[in-house]
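Chemist: Sequence first, predicted model second:
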Amino acid sequence: MIELDSESTVEINPVGEEQTKVIVVDGFVSNVDALKNSACEVSGYTPDGKTSYPGVRAILPDEYVDLVVQFSVPLLRREFSIPENVTFNVTMAYFSLLTVAEKNLSIPQRLPHFDTTKKHYYAVLHYLNDGDFGGTGFFRHIPTGFEKVDNARKDLYKQSVLSFMAIRGVPDPAYIGESSAQFKCYSKVKYKSNRLVIYPGNLLHCGLLSESQDVCADPRKGRLTASIFIDFDAE
């Protein structure tokens, strides 16, 4: 049985010029090894078919998803002023393993991205395995200055990205690292086993990854994370 650790710590970190809150929880569960064992026992790791995640995914256990929701939803309501009468849905819940070699990255996989333009859609990312893996970076789009992309910014942002690549060329087939000519990494969360990171899905973000450290299809050894996406019906 997977349980919350009563000694976990919660930090609320406003990041960037827009001071968007990113929540970091250390020591999230008391028995992270049980969750890692579950990841090794599950079958059917495949691309999710919905996102540009550069790897494979498998369904998370229901009891763990329920635990994350019970912890995260009250915290999100408080920190992002979401009323109690606003409903929510868990849109995706996966174990995730980075498996795509740099030479095989699509163009979107070489760039920071946003998950949605919705205001109250949140990514909950739980780092699981021990290891020197890449964390998560938050990026500012240099030509527009955007740190997050909502419906009002979406068209301008996409047009600007395409125009930049038309003039400067597409990025080389590589993980972005910390910054590029088009994007500046202004904040990052280091990978640490049993650390939970929660952030709005409209923030421009990307894993701070390298092929040599992070690409591995073995859930016992790779950059194993649990990824849950929570969508509040509030727009």
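Modeler: It's in. Numbering: from 1, shown residues only.
Chemist: For the rest of this, base every contact and every neighbour count on C-alpha atoms.
Modeler: Noted.
Chemist: contact partners of stretch 142-160?
Modeler: 16, 18, 114, 116-119, 138-141, 181-184, 202-204 (C-alpha atoms under 8 Å, 6 or more residues apart in numbering).
Chemist: Give me the buried subset of those residues.
Modeler: The neighbour-count test (16 or more other C-alpha atoms under 10 Å) marks 114, 116-119, 138-141, 182-184, 202-204 as buried among the contacts of stretch 142-160.
Chemist: So which of the residues you listed are in strands?
Modeler: Mapping the buried ones among the contacts of stretch 142-160 onto strands (DSSP state E) picks out F138, F139, R140, H141, F183, K184.
Chemist: Tell me who's in contact with the last one.
Modeler: With C-alpha under 8 Å, 6+ apart as the criterion, the residues that contact K184 are F139, R140, H141, I142, E178.
Chemist: can I get those in JSON lines with distance to E102?
Modeler: What follows is those, written out as JSON lines (distance: C-alpha to C-alpha, whole Å):
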{"residue": "F139", "distance to E102": "20"}
{"residue": "R140", "distance to E102": "23"}
{"residue": "H141", "distance to E102": "22"}
{"residue": "I142", "distance to E102": "24"}
{"residue": "E178", "distance to E102": "16"}
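Chemist: Would you format the ones in strands among the buried ones among the contacts of stretch 142-160 as TSV with distance to F88 included?
Modeler: Below are these laid out as TSV (distance: C-alpha to C-alpha, whole Å):
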residue	distance to F88
F138	25
F139	27
R140	28
H141	29
F183	32
K184	32
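Chemist: Comparison target below:
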Amino acid sequence: MTPSLLRVGHSRSPVVIVDDASGDVDRIVASAAALAPFPVAGGHYPGVRRVLGTGDGAAYDYAAALLDRVAPFIGGAFDVDGFDWIEASFSIVTAAPAALTPVQRAPHFDAIDEGYIAVLHYLTDQPAGTAFYRQRATGIERVDAGNCAAFVAAARDQGAAPAGYITASNAAFEQIGRVEARRDRVVIYQGCLLHSGIIPDDLPLSADPRQGRLTANLFVQAQR
């Protein structure tokens, strides 16, 4: 594994990039395919998602092993002593750009707690990475308990986001950093950062884990 560190925005928030994270992507994809078809995701995720549990054998074991491998990078970058495993899933983007809801067309945050950390594992070669944003009206890059209301109010005032997936700066949001997708690359970041998947217009939107934009999405809660 080869880690590197990207710092985004005025806050210089750390984003950890780990290449060659597993060395065995074919086996991971096969374990995901064995669980297909995935159910439609709840919330605002634009696709299908399979949450992993202890009964999922090889897929669950992979998620546990991945967290063990990246634990030193989480501790070093975010200055934490340990973490609790919150959730892990396989996810595939399947929603057509024209079918997105207004919320799905804008950057989002996972939690307002800076200790809530996302571990995202790219499992295909498709050019569909992850970008980070600043809300122009407020300057917000990281959403917390103190600024969440202002962020939501500004989002409502700006009206509907442009059609399709956000892939670059627009009138409401400035892109402040991006990570290109690469097979077996892991990106680790705080869930309070405004972010969005980079979903090109021509991206295949298959729900098949062997064909679509398959990622593993893990979330942990830092201990300090």
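Modeler: Received it, and whenever you're ready, just let me know what you need. A quick note: this is a predicted structure, and the numbers were derived from the prediction, not measured.
Chemist: After superposition, what is the TM-score?
Modeler: Remark: TM-score between the superposed chains equals 0.91 [TM-score structural alignment, normalised by the length of the second structure]; 218 aligned residues with a C-alpha RMSD of 1.5 Å.
Chemist: Show me the longest helix that occurs in the second structure.
Modeler: helix 58-78 (DSSP state H).
Chemist: The aligned residue in the second structure for Q182 of the first structure: what's it in contact with?
Modeler: Q182 of the first structure maps onto A172 in the second structure when the alignment is built from TM-score structural alignment. Counting by C-alpha under 8 Å, 6+ apart, A172 of the second structure touches Q135, R136, A137, Q158, A161.
Chemist: Report the aligned residue range of the first structure for stretch 130-148 of the second structure.
Modeler: The alignment of stretch 130-148 of the second structure onto the first structure (TM-score structural alignment) spans residues 136-154.
Chemist: A34 of the first structure versus whichever residue in the first structure pairs up with D184 of the second structure, what's the distance?
Modeler: Alignment note: D184 of the second structure maps to N194 in the first structure; criterion TM-score structural alignment. To A34 of the first structure, N194 of the first structure is 12 Å away according to C-alpha to C-alpha, to the nearest Å.
Chemist: Name the SS class of A154 of the second structure, please.
Modeler: helix (DSSP: H, G, I helix; E, B strand; the rest coil).
Chemist: Tell me how far it lies from A168 of the second structure.
Modeler: 19 Å.
Chemist: Q190 of the second structure now?
Modeler: Distance from Q190 of the second structure to A168 of the second structure, by C-alpha to C-alpha: 20 Å.
Chemist: Those two: who's more crowded?
Modeler: Neighbours per residue (other C-alpha atoms under 10 Å) separate Q190 of the second structure from A168, with Q190 holding more: 26 against 16.
Chemist: what about the closest residue to the more buried one other than its chain neighbours, distance to A172 of the second structure?
Modeler: Closest residue to Q190 of the second structure apart from its sequence neighbours, by C-alpha to C-alpha, 6 or more residues apart in numbering: I117 at 4.4 Å. I117 of the second structure sits 25 Å away from A172 of the second structure, going by C-alpha to C-alpha.
Chemist: Same check on A32 of the second structure?
Modeler: A32 of the second structure is 36 Å from A172 of the second structure, by C-alpha to C-alpha.
Chemist: What about I142 of the first structure, how many residues nearby?
Modeler: A count of nearby residues for I142 of the first structure, using other C-alpha under 10 Å, gives 15.
Chemist: next one: T9 of the first structure
Modeler: Counted with other C-alpha under 10 Å, T9 of the first structure comes out at 12.
Chemist: how about it, what does it touch?
Modeler: Per C-alpha under 8 Å, 6+ apart, neighbours of T9 of the first structure: V25, D26, G27, F28.
Chemist: can you rerun that using 6 Å?
Modeler: V25, D26 (C-alpha atoms under 6 Å, 6 or more residues apart in numbering).
Chemist: and what of Q190 of the second structure?
Modeler: Counting by C-alpha under 6 Å, 6+ apart, Q190 of the second structure has contacts E114, Y116, I117.
Chemist: and of those residues, the nearest to L5 of the second structure?
Modeler: I117 (15.1 Å; C-alpha to C-alpha).
Chemist: which residue lines up with the closest one in the first structure?
Modeler: Looks like I117 of the second structure aligns to Y122 there (TM-score structural alignment).
Chemist: now that match: how far from S210 of the first structure?
Modeler: 25 Å.
Chemist: count of neighbours near the residue lying closest to R182 of the second structure once chain neighbours are set aside?
Modeler: The shortest distance from R182 of the second structure to any non-neighbouring residue, by C-alpha to C-alpha, 6+ apart, is to D125 (5.6 Å). Taking other C-alpha under 10 Å as the criterion, the count of residues near D125 of the second structure is 13.
Chemist: what about D125 of the second structure, which SS state?
Modeler: Going by three-state DSSP: D125 of the second structure is coil.
Chemist: same thing with V22 of the first structure?
Modeler: V22 of the first structure is classified as strand under three-state DSSP.
Chemist: what does it align to in the second structure?
Modeler: So, by TM-score structural alignment, V22 of the first structure is matched to V15.
Chemist: What's the local residue count around S72 of the first structure?
Modeler: Residues lying near S72 of the first structure (other C-alpha under 10 Å) number 16.
Chemist: Could you name the residue of the second structure that is farthest from its center?
Modeler: D157 (26.0 Å; C-alpha atoms, centre = their mean).
Chemist: quick one: that one and V29 of the second structure, what's the gap?
Modeler: 42 Å.
Chemist: Closest to the centroid, which residue in the second structure?
Modeler: By C-alpha atoms, centre = their mean, the most central residue of the second structure is L120, 5.3 Å off.
Chemist: for the match of stretch 130-148 of the second structure, how far is the first residue from the last?
Modeler: Stretch 136-154 of the first structure: ends 22 Å apart by C-alpha to C-alpha.
Chemist: What of stretch 131-145 of the second structure?
Modeler: 23 Å.
Chemist: one step back: N194 and A34 of the first structure: which has the busier surroundings?
Modeler: Ranked by neighbour count (other C-alpha under 10 Å), N194 of the first structure and A34 place N194 first, with 23 against 14.
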